[in-house]
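Visitor: Below are the sequence and a predicted model; questions follow.
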Amino acid sequence: MNKIVVVTGAGAGVGRATADEFARAGYDVVLLSRDPDRLEKAAIYARRQGVRALAIPTDVADAAAVEAAADKAERELGPIDVWVNVAMATIFSPVAKLTPEEVERGTQVTYLGQVHGMMSALKRMRKRDRGVIVNVGSALAYRSVPLQSVYCGAKAAIRGFTDSLRSEIIHDKLNVRVTMVDLPAVNTPQFDWALNKMGRRAQPVPPIYEPEVPARAIRFAAENKRRNVWVGYPTVQAILGNRIAPGLLDRYLAKAGYSGQLTDEEKPDDAPVNLFKPVKGDYDAHGRFDGRSKSRSVQMFTERHRLAFWSAAGLLAAAGLYHLARREGCPGRKP
């Protein structure tokens, strides 16, 4: 019997790429998102991989809807083995131009949506004493940027909630694992449909990765014991850089954080907005930046194979030291 995975935000972007990745790996997939047409398209793709797929239109900001989706998933497919929280919403705007309603909605989707997923998954997994919850975070959970305060705040909150849950699971001696995958800039449709008050089209800050890169990292995190997985060197740099020199980054981002997130193109007056209602259309995993995006991450390769990588690095270092010692001459060595 195949393992069963639930993926939120599965209609487009990283969520869609993640659902595809698990389906290709032989998991039965439960797809949660708001737009039923895109969900069914993702389900058709999964079924072509020879697995079962269940599309459940769901707004993750609604706790009752998430709980009902979890019930339906287990009733129709069986016990949930993996729950992946991907759904998110962002807004490109300075704080001075935000409304309370926009902040509330962005927080409900991005933060509470993951909380609702964790609670529904944990409720079922703790009864069986098994399962994995994967929360999708961001480098921006550690190092906020201007113009995305709602998203950055929500991702930081997810990190805090996740850490609390981890400690509780350890205390209760449960065989349930919680892991977090932190992402870099990814080529998804969010840059075309996010609420944008800046007058220019939004873009991910380069280097940009194709959504299949985080999708592979998410499956890796589900199948391997890792507390956190950082995807891409920009994520590592942002997290470690903020630990070392946060004030310097404040000033740098005050200069570069605006232009780096905006293109020179004017935003169309009729640009779609998905914050309060799903945007119709034939969107899938990728956005409009395929020509500028990377399909691989060297850092993720070393993360996936870190034992072999560090073993090889250690052997190379030892060999280098040995040859250096031979060249320089070791104490006690015969001439």
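Guide: Received the coordinates, thanks. Residues are numbered from 1 along each chain as shown.
Visitor: From now on I want contacts and neighbour counts done on CA atoms only, so please keep to that.
Guide: Will do.
Visitor: which residues in the stretch 151-300 of the chain form helices?
Guide: For the stretch 151-300 of the chain, the helices defined by DSSP state H, counting those that start in this stretch cover 190-193, 212-223, 233-244, 246-259, 298-304.
Visitor: The residue nearest to Phe220 when sequence neighbours are not counted and Met198: what is the separation?
Guide: Spatially, and ignoring its direct neighbours in sequence, Phe220 is nearest to Arg304 (7.3 Å; C-alpha to C-alpha, 6 or more residues apart in numbering). Arg304 sits 39 Å away from Met198, going by C-alpha to C-alpha, to the nearest Å.
Visitor: Show me what counts as buried in stretch 122-137.
Guide: Residues of stretch 122-137 classed as buried by neighbour count (16 or more other C-alpha atoms under 10 Å): 122, 124-125, 130-137.
Visitor: what do you get for stretch 279-290?
Guide: Neighbour-count burial for stretch 279-290 [16+ other C-alpha under 10 Å]: 284-287, 289.
Visitor: Let's have these in a markdown table, adding distance to Gly241.
Guide: Shown next, in a markdown table, are those (distance: C-alpha to C-alpha, whole Å):
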| residue | distance to Gly241 |
| --- | --- |
| Asp284 | 33 |
| Ala285 | 30 |
| His286 | 29 |
| Gly287 | 28 |
| Phe289 | 26 |
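Visitor: I figured the residue nearest to Phe220 hits Ile218, correct?
Guide: No - with contacts defined as C-alpha atoms under 8 Å, Arg304 does not count as touching Ile218, sitting 11.2 Å away.
Visitor: And the two? Which one has more around it.
Guide: Using other C-alpha atoms under 10 Å as the criterion, Arg304 and Ile218 rank with Ile218 on top: 28 against 18.
Visitor: nearest residue to that one other than its sequence neighbours?
Guide: Val181 (6.4 Å).
Visitor: residues near the one you found, how many?
Guide: Residues lying near Val181 (other C-alpha under 10 Å) number 25.
Visitor: and the gap between it and Thr162?
Guide: 11 Å.
Visitor: Give the intersection of the neighbour lists for the two.
Guide: Common contacts of Val181 and Thr162 (C-alpha atoms under 8 Å, 6 or more residues apart in numbering): Asn135.
Visitor: And the residue nearest the centre of the protein?
Guide: Val136 (3.3 Å; C-alpha atoms, centre = their mean).
Visitor: if we can go back for a sec, dump the helices of the stretch 151-300 of the chain into TSV; add distance to Gly11 as well.
Guide: Shown next, in TSV, are the helices of the stretch 151-300 of the chain (distance: least, C-alpha to C-alpha, whole Å):
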stretch	distance to Gly11
helix 190-193	12
helix 212-223	14
helix 233-244	25
helix 246-259	29
helix 298-304	25
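Visitor: who wins for proximity to Val14 among the ones you listed?
Guide: Closest to Val14 of these is helix 212-223 (C-alpha to C-alpha; 6.4 Å).
Visitor: For the residue nearest to the centre of the chain, list the residues it contacts.
Guide: 84-86, 180-183, 218.
Visitor: Narrow those residues to just the buried residues.
Guide: Neighbour counting with 16+ other C-alpha under 10 Å marks 84-86, 180-183, 218 as buried within those.
Visitor: for comparison:
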Amino acid sequence: MLEGKVVVVTGASGGVGRAVVRLLGEKGAKVALVARGETGLATAATEVGTLGGTAKVYPADVADHEQVEAAADSVERDLGPIDIWINVAFSSVFARFQDIEPEEFERTTAVTYLGYVWGTRAALRRMRPRGRGVIVQTGSALAYRGIPLQSAYCGAKHAIKGFTESVRTELLDEGSDIKVTMVHLPALNTPQFDWVLSRLRKHPQPVPPIYQPEVAARAIVYAAEHPSRREYWVGGSTVGTILGERLIPGLLDRYLGAFGVKSQLTDEKPSGVSNLWSPADEDTDYGAHGEFDAEAKTRSPQVWLSQHRNHLLAAGAGGIAAAAVAALGRRR
């Protein structure tokens, strides 16, 4: 379904983006890898080619709309018309709000929010004349529920959700066949926790349950292939966060106030690495995984249910879905 398709992935050099481009390679896509870290990009491009796809590297800072536009022009010149644009790139700061400098908050917003805006803009400028295309926004459970120590990131993810909904409704008003969908992710075992700027006294960690980036990649690529749904949710923690925020937000505030900070800290010292202003993988390839392989799950019932939703509904899904959740929940 994706063989020969031109797919742009931002944040392609590491973490979820790295896992996404590997899977696109397996599916025979023509993959445009956009990120800042040239060592990570080069290794990712080699992996895509080895797996059966075609890859070309486009170093760019997604916070700069001119760089994003230039990359998009180069992609269409080198690989052909862009069929799919997947926004993944982000940066952040682990710190209490009052400990984040204004320029750091601004930079996080520019990368994590405006990077999606500029990517979406570049994609639509090229897709609209053709009347087709798919845009996938990598969202988060934190687009629904802010947590302590991540105010800049949470604010950006909330903004992406509102922005995407606005763009989607404009396209519907135009009668456009361009599809825009979001995939909301849970806590993931990526290099994020090694290279995000931290002002904490201990090394940060994902809030359990933790999933491997390949779980997210499968959901994102599936959404690219089946973009008619407005949102996909990955992981039980994501679903629980969204439902909890809708039903009992006050209780969640109190719970996170009591346990939210502790749940994000390990006993180790911070890495001292930061990719806020310059790429962490300029000279070092971090790959897709972080340091939490032992705790991370390799399967998500929500992804399986999303992919089999129509079959389950047709079959009277109650018993089948319960069995699927139970079976997949036992697997890691």
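Guide: Done, it's in. Small disclaimer: the values here were computed from a predicted structure and weren't measured.
Visitor: Give me the subset of the buried residues of stretch 122-137 of structure 1 that lies in helices.
Guide: 122, 124-125 (DSSP state H).
Visitor: give me the number of residues near the aligned residue in structure 2 for Ile158 of structure 1?
Guide: By TM-score structural alignment, Ile158 of structure 1 lines up with Ile160 in structure 2. Neighbourhood size, Ile160 of structure 2 [other C-alpha under 10 Å]: 24.
Visitor: ok, Gly329 of structure 2 - contacts?
Guide: With C-alpha under 8 Å, 6+ apart, Gly329 of structure 2 has these contacts: 299-301.
Visitor: check contacts around the aligned partner of Asp192 of structure 1 in structure 2.
Guide: Alignment note (TM-score structural alignment): Asp192 of structure 1 maps to Asp194 of structure 2. Counting by C-alpha under 8 Å, 6+ apart, Asp194 of structure 2 touches 270-271, 273-274, 290.
Visitor: just the buried members of those?
Guide: Buried, going by 16+ other C-alpha under 10 Å: 270, 274, 290, out of the contacts of Asp194 of structure 2.
Visitor: In structure 1, what sits opposite the first one in the alignment?
Guide: Read that as Pro270 of structure 2. Under TM-score structural alignment, Pro270 of structure 2 pairs with Lys267 in structure 1.
Visitor: Can you verify my assumption that its match contacts Arg201?
Guide: Yes - contact criterion C-alpha under 8 Å: Lys267 of structure 1 and Arg201 qualify, at 4.7 Å.
Visitor: that older thread, ok, the buried ones among the contacts of Asp194 of structure 2 vs Val20 of structure 2, which is closest?
Guide: For the buried ones among the contacts of Asp194 of structure 2, the nearest to Val20 of structure 2 is Gly290 (15.4 Å; C-alpha to C-alpha).
Visitor: May I ask you to confirm that that closest one is in contact with Ala187?
Guide: No - with contacts counted by C-alpha under 8 Å, Gly290 of structure 2 stays clear of Ala187, the gap being 11.6 Å.
Visitor: ok, back up a step: alignment lookup: the residue nearest to the centre of structure 1 to structure 2.
Guide: Aligned partner of Val136 of structure 1 by TM-score structural alignment: Thr138.
Visitor: quick one on the thing from earlier: now the buried residues of stretch 122-137 of structure 1 in JSON lines, please, with extra columns for distance to Pro36 of structure 1.
Guide: Output for those, formatted as JSON lines (distance: C-alpha to C-alpha, whole Å):
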{"residue": "Leu122", "distance to Pro36 of structure 1": "26"}
{"residue": "Arg124", "distance to Pro36 of structure 1": "25"}
{"residue": "Met125", "distance to Pro36 of structure 1": "27"}
{"residue": "Arg130", "distance to Pro36 of structure 1": "30"}
{"residue": "Gly131", "distance to Pro36 of structure 1": "27"}
{"residue": "Val132", "distance to Pro36 of structure 1": "26"}
{"residue": "Ile133", "distance to Pro36 of structure 1": "24"}
{"residue": "Val134", "distance to Pro36 of structure 1": "24"}
{"residue": "Asn135", "distance to Pro36 of structure 1": "23"}
{"residue": "Val136", "distance to Pro36 of structure 1": "22"}
{"residue": "Gly137", "distance to Pro36 of structure 1": "25"}
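Visitor: so of those, which ones are in strands?
Guide: Here DSSP state E is the test, and the buried residues of stretch 122-137 of structure 1 give 131-137 as lying in strands.
Visitor: can you list those in JSON lines and add distance to Arg34 of structure 1?
Guide: As requested, those are exported to JSON lines (distance: C-alpha to C-alpha, whole Å):
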{"residue": "Gly131", "distance to Arg34 of structure 1": "25"}
{"residue": "Val132", "distance to Arg34 of structure 1": "24"}
{"residue": "Ile133", "distance to Arg34 of structure 1": "21"}
{"residue": "Val134", "distance to Arg34 of structure 1": "20"}
{"residue": "Asn135", "distance to Arg34 of structure 1": "19"}
{"residue": "Val136", "distance to Arg34 of structure 1": "18"}
{"residue": "Gly137", "distance to Arg34 of structure 1": "20"}
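Visitor: what's the closest of the residues you listed to Leu174 of structure 1?
Guide: Looking across these and measuring by C-alpha to C-alpha, the closest to Leu174 of structure 1 is Gly131, at 9.6 Å.
Visitor: got the contact list for the nearest residue to Pro206 of structure 1 once chain neighbours are set aside?
Guide: Once flanking residues are discounted, Pro206 of structure 1 sits nearest to Ala185: 6.8 Å by C-alpha to C-alpha, 6+ apart. Listed by C-alpha under 8 Å, 6+ apart, the contact set of Ala185 of structure 1 reads 204-209.
Visitor: ok so, going back, can you match the contacts of Val136 of structure 1 up with structure 2 and say which hold?
Guide: Counting by both residues aligned by TM-score structural alignment, their matches' C-alpha atoms under 8 Å, the members of those that carry over to structure 2 are 84-86, 180-183, 218.
Visitor: Tell me the secondary structure of the closest residue to Ala45 of structure 2 other than its chain neighbours, please.
Guide: Of all residues not flanking Ala45 of structure 2 in the chain, Ala55 sits nearest, at 5.2 Å (C-alpha to C-alpha, 6+ apart). At Ala55 of structure 2 the chain is in strand, as set by DSSP: H, G, I helix; E, B strand; the rest coil.
Visitor: give the contact list for the counterpart of Gly257 of structure 2 in structure 1.
Guide: Matched to structure 1 by TM-score structural alignment, Gly257 of structure 2 sits across from Ala254. Going by C-alpha under 8 Å, 6+ apart, Ala254 of structure 1 touches Pro146.
Visitor: Against Glu3 of structure 2, how distant is Lys27 of structure 2?
Guide: 6 Å.
Visitor: What is the aligned counterpart of the residue nearest to Ile218 of structure 1 in structure 2?
Guide: Aligned partner of Val181 of structure 1 by TM-score structural alignment: Val183.
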